[in-house]
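[1] structure of the sequence below:
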Amino acid sequence: MATISFLGAAQEVTGSCHLLESDSFGRILLDCGMHQGGDIIERLESDDFHFNPQTINAVILSHAHLDHSGLLPRLVHQGFDGPIFCTKATVDLLRIMLKDSAGLYERDLERENLRRKRQGKKLLKPQYRLQDVEQAIHQCEGLDYLQSRQLTQDAAFTLHDAGHILGSAIVELNFKERGRDKCLVFSGDLGKRNAVLMNDPSYLKHADMVLMESTYGDREHRNETDTLAQLQDILAETWQRGGNVMIPSFAVGRTQELLFYLGCLHQQGKLDNWQIFLDSPMAIEVTRVYEKWVALLSEEDTAHLQLDHRKPLEDFLPNLFMAVTPEDSMAINKVARGAIVIAGSGMCNGGRIRHHFKQRIWNKNNTLIFVGFQARGTLGRILVDGAKHIKLFGEPYLVKARIETLGGFSAHAGQSGLVKWIGQFKPQPKVILVHGEPQAQQALAQRLWQEQTLAVEMPSQHQSMVF
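    Below is the predicted model:
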């Protein structure tokens, strides 16, 4: 019998990793994500795979976000040499994201080992290197949506558009075991309907088991009109106060969505005279990838922007400045008022956004806008929860900036979207909730039972079950 082990994103929203085992296809990983929150060196030192990477036959990747892909180089470093299946657009994004993550890790490790050397402590060995990133990319096999890929004589899978970020996929795995046909569907991260730039997530009709994300299982998102109005109000109020705006943003998806919304406000003459700084070399590179794969994006939105391969997305924002170098980033500090700074990381655990906090978070005239989910243990979550004192680079800072959250920017389906998506399966499959915190999962489970008489399971970390 096939078994599935939940090795990450079980009653939490990071570290997506699920191990499938069957005589039909061997051992397959659905995602190989990194846990986010806390220090990356400590995470990599403490996180074990709980399996031998050399015994894994293949990885099927839902999308490029690091909480789904970030440990691929470490998997390769420890001996995995099989194929990594994902969409072609995801391969392009991985080239950027995994390389950037490896660079940050190597720099942090170098600093940590210098500290250890001064203290006479044992030096840490790298858990992976940049060459492991290059090897992982080499092992990627990019596929088109709806392209069936045979794994073995008895197993094949197909990727469907998840509508979450560029290249994101729902995995449909079909296999024959002991003379019986079986189908497992892994939602990956599902996008919301009518999301900016993205197509709606695909609806599938049949499965024996569904692994469904539940990030926002306990809440709904504002619609596009309300979100744009809220953003406009926040910007107008901050402009009147003579302040600046800081927006921690994920390089993939969220940044491009923000540029779209700001472009809409500019076209409508509602953006005042803000100077907009995209202070993220990775987000700039990712925006170029979005332009390359424009055919995968929503036709309605790209037509609205008159977007084509000759006209970059950010051209719709003539007051946008791309801060590529560290000098570009530091120069933003000289802008006393009227700056919108979009920078990574999205959960504030690293990146240039922390340097902007250092310059501006103590000023009551400034505004900090969160546009994405903040996982437990991250600096972003601490700020969203109302912390008035934080530490940055070892120094204490008083939080006086206004804190705002724009839920309508989420790239995840809200509760109703999840309920509608799972309700398309007939007959009802066995449903397993993953990638969600317990409160969100309980709320979603209760609604599914009330409306569809659908009982779900919520596995804990490292739990296994027979399929």
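
[2] going forward, measure contacts between C-alpha atoms and count neighbours the same way
    OK.

[3] which ones are touching Gly217?
    Gly414, Gln415, Leu418, Gly436, Ala440, Gln441, Gln442, Ala443, Leu444 (Cα atoms under 8 Å, 6 or more residues apart in numbering).

[4] I'd guessed the fifth one sits against Gly414; true?
    No. Taking Cα atoms under 8 Å as the definition, Ala440 is not a contact partner of Gly414, at 10.4 Å.

[5] more crowded one of these two?
    Gly414 (25 against 19; other Cα atoms under 10 Å).

[6] doesn't Arg222 make contact with that one?
    No. The pair Gly414 and Arg222 fails to qualify as a contact (Cα under 8 Å) at a distance of 9.5 Å.

[7] spit out the residues that contact Ala440 and Gly414 alike.
    With Cα under 8 Å, 6+ apart as the test, Ala440 and Gly414 both reach Tyr216, Gly217, Asp218, Arg219.

[8] now, of the residues you listed, which are buried?
    For those, a burial check counting by 16 or more other Cα atoms under 10 Å picks out Tyr216, Gly217, Asp218.

[9] distance to His356 and secondary structure for these - can I get that in JSON lines?
    Below are those laid out as JSON lines (distance: Cα to Cα, whole Å; DSSP: H, G, I helix; E, B strand; the rest coil):
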{"residue": "Tyr216", "distance to His356": "29", "secondary structure": "coil"}
{"residue": "Gly217", "distance to His356": "32", "secondary structure": "coil"}
{"residue": "Asp218", "distance to His356": "32", "secondary structure": "coil"}
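
[10] run this one through as well so I can compare:
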Amino acid sequence: MTVKLTFHGAAGCVTGFCARLEVDGAAVLIDCGMFQGSKTLKALNYNDFPFDVGKIDAVLLTHAHIDHSGLLPKLMKAGFTGPIYATAATRDLCGIMLADAGGIQETEVRHLNRRNQRRGRPTVEPIYTERDAAKVMEQFKKVKLGVAAAILPGLTATYWEAGHILGAASIEVQLETAEGPVRLLFSGDIGSGGRDYSPDPDGPSGVDHVIVESTYGDRERLDLDGQARRAVLTQELLDAHAAGGPVLIPAFAVERSQELLADILTIMDEGQIPKADIFLDSPLAIEATEIFQRRGWNRTTESNPFQDLHSGGRLRFLRKPKESDSLEKLRGWHLIMAASGMCDAGRVRRHLKRLLWRKDATVLLSGFQAMGTLGRILQDGASRVSIEGEQIQVRARIRALDVYSAHADASGLTNWVKARGPVAGQVFILHGEPSAREGLRTRLVAAGIEPERIALPGMDEGYVLSGSKVQAAGETVHRIAARAVAAPDWHNARAGLLIELDQALQAAQDDTAREQLLAAFRQTLTAARTTAQAPAP
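    Sure, this is the predicted structure:
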């Protein structure tokens, strides 16, 4: 019996996780996530799947984040009719998150097609619609933590608490083979542990192979309790208040928004920061908040910290676009949370366009910003950015708050892997940018795992598993060059070049100097075009 494991996403980047496990003619996917980041990477969302969808028997879903669940409706549209196994909370969150993703695609494609028609370019279709998202929910089947579920003959799955977001799980897969059982553990996204809003991560020991995320595999974060975390947040908000203007928090709609709201309202009620209206400008985050108020019970603290978010009367839900637009009239001290968390889509881009140029405004980034996203460009210190084709000068205070991450840091990941030992076979490091994966590998080697038993798979690379033994599955057809997986692409470079050209023209002494600059630019461009079109020797 041949067991084959292939990685179709989050291999060298932090989004689009999808692993395909094949055994004895059957196949399951672990997650089916959407790519985020550069336009080159996101283009993979529109392409055909790199496998025969008709041969997929089931999906095992670790959690609801779009980079793990976001292509499930597309999978259904391509012909997948099997079950999708998930915890009850993950199912509830997917019900709103996938619908939101479908709605955003419909809206953005509608706007894009208007621009394409004006430019004489072909129109495009959304990856899937809100209706598709609703339909795929019919395929979800609920699993309970710690209870083995029979998925296929000879294949069982046990879900373990991951401590990441509500409903998130690591998935242990056990395969019955002629040589004996083979146990694999897919980490999903691992939480940091010790948090008052989420349970600590858990999992089995003595597995054969571990597939582990590495988002923060190369860095340590402050190990803060709730009081210390709120102290950091308090100082950030006091500094923002001193600047005189509003605070814009790009919102990760699930978990991060709810945790920040709970802490902001707590320190506001305690008088540590001036009172202000808080606008939650994300229909998805609003619906997620309502789910957290129902399902947010923390077994560790025996409480639901999200029950009383409305008690102070400061929190305002903005469900309609016209309510969002009305914030343009506001001045002075107030707080806005708007999706998306990496500034890649949604209402936050409208707020950025009207606030980035203001010195009194503060943009508070509250989570990981993937390479190529607008959030990452702002975090890296850009003085000017392009939003929907419009160049915006960045004068606002750009701040990054790293104490709310729902991901374990390097030590947390290392300790989690060690607790799963002894690992008889291979440790596959996924879901991280190159430096993060290398950083985690270095730490695991220092923790006693032999270097040859640690693999950093590339996109679409496969492995044949035989008990504790692993070998490469053969030649791989890569959908995307390795250098483009976790790096700014030519779209980012083009936007940067246009901004630089505009700045140079603005700084030129007079119109004659500007004409000379443009002439030199055209000459260089003509020479570069000739070189690019020349046949290879």
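
[11] now the TM-score, please.
    After superposition, the two chains reach a TM-score (TM-score structural alignment, normalised by the length of the first structure) of 0.94; 459 aligned residues with a Cα RMSD of 1.9 Å.

[12] next, format the shared contacts of Ala440 and Gly414 of the first structure as TSV and append distance to Asp385 of the first structure.
    Converted to TSV, these look like this (distance: Cα to Cα, whole Å):
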residue	distance to Asp385 of the first structure
Tyr216	17
Gly217	19
Asp218	17
Arg219	17
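
[13] helix, strand, or coil at Phe49 of the second structure?
    Put simply, Phe49 of the second structure is coil when judged by DSSP: H, G, I helix; E, B strand; the rest coil.

[14] that one maps to what in the first structure?
    Under the alignment (TM-score structural alignment), Phe49 of the second structure pairs with Phe49 of the first structure.

[15] its match and Pro396 of the first structure: what is the separation?
    Phe49 of the first structure is 36 Å from Pro396 of the first structure, where distance means Cα to Cα, to the nearest Å.

[16] helices or strands up against the lengthiest helix in the second structure?
    Ranked by residue count under DSSP state H, the longest helix found in the second structure is helix 88-119. Applying 3 or more Cα pairs under 8 Å, 6 or more residues apart in numbering; DSSP states H and E, one finds that helix 88-119 of the second structure contacts helix 66-69, helix 130-136, strand 140-143, helix 283-295.

[17] quick one: distance of that helix to the chain centre.
    Relative to the chain's own centre, helix 88-119 of the second structure is displaced by 16 Å; criterion: Cα atoms, centre = their mean, to the nearest Å.

[18] next one: stretch 72-87 of the first structure
    19 Å.

[19] in the second structure, what range does that stretch match?
    Going by TM-score structural alignment: stretch 72-87 of the first structure matches residues 72-87.

[20] who touches the matching stretch?
    The contact list for stretch 72-87 of the second structure (Cα under 8 Å, 6+ apart) reads 32-33, 53-54, 56-63, 98, 127-128, 132-133, 135-136, 139-145, 167-169.

[21] so which bits of that stretch are buried?
    For stretch 72-87 of the second structure, a neighbour-count test (16+ other Cα under 10 Å) marks 72-77, 80-87 as buried.

[22] could you do stretch 515-535 of the second structure as well?
    Applying 16+ other Cα under 10 Å to stretch 515-535 of the second structure flags Leu517 as buried.

[23] what do you get for stretch 443-451 of the first structure?
    Judged by neighbour count using 16+ other Cα under 10 Å, the buried positions of stretch 443-451 of the first structure are Ala443, Leu444, Ala445, Gln446, Arg447, Leu448.

[24] that stretch vs the second structure, average offset?
    Its aligned residues in the second structure lie a mean 1.2 Å from stretch 443-451 of the first structure after superposition (mean Cα distance after the TM-score superposition for the first structure).

[25] onto which residues of the second structure does that stretch map?
    Aligned by TM-score structural alignment, stretch 443-451 of the first structure falls on residues 439-447 of the second structure.

[26] hmm, who's touching that stretch?
    Residues outside stretch 439-447 of the second structure that contact it (Cα under 8 Å, 6+ apart): Ser214, Gly217, Asp218, Arg219, Ala410, Leu413, Thr414, Lys418, Ile429, Pro451, Ile454.

[27] again, only using 7 Å
    Contact partners of stretch 439-447 of the second structure, identified using Cα atoms under 7 Å, 6 or more residues apart in numbering, comprise Ser214, Gly217, Asp218, Ala410, Thr414, Pro451.

[28] many thanks, have a good one.
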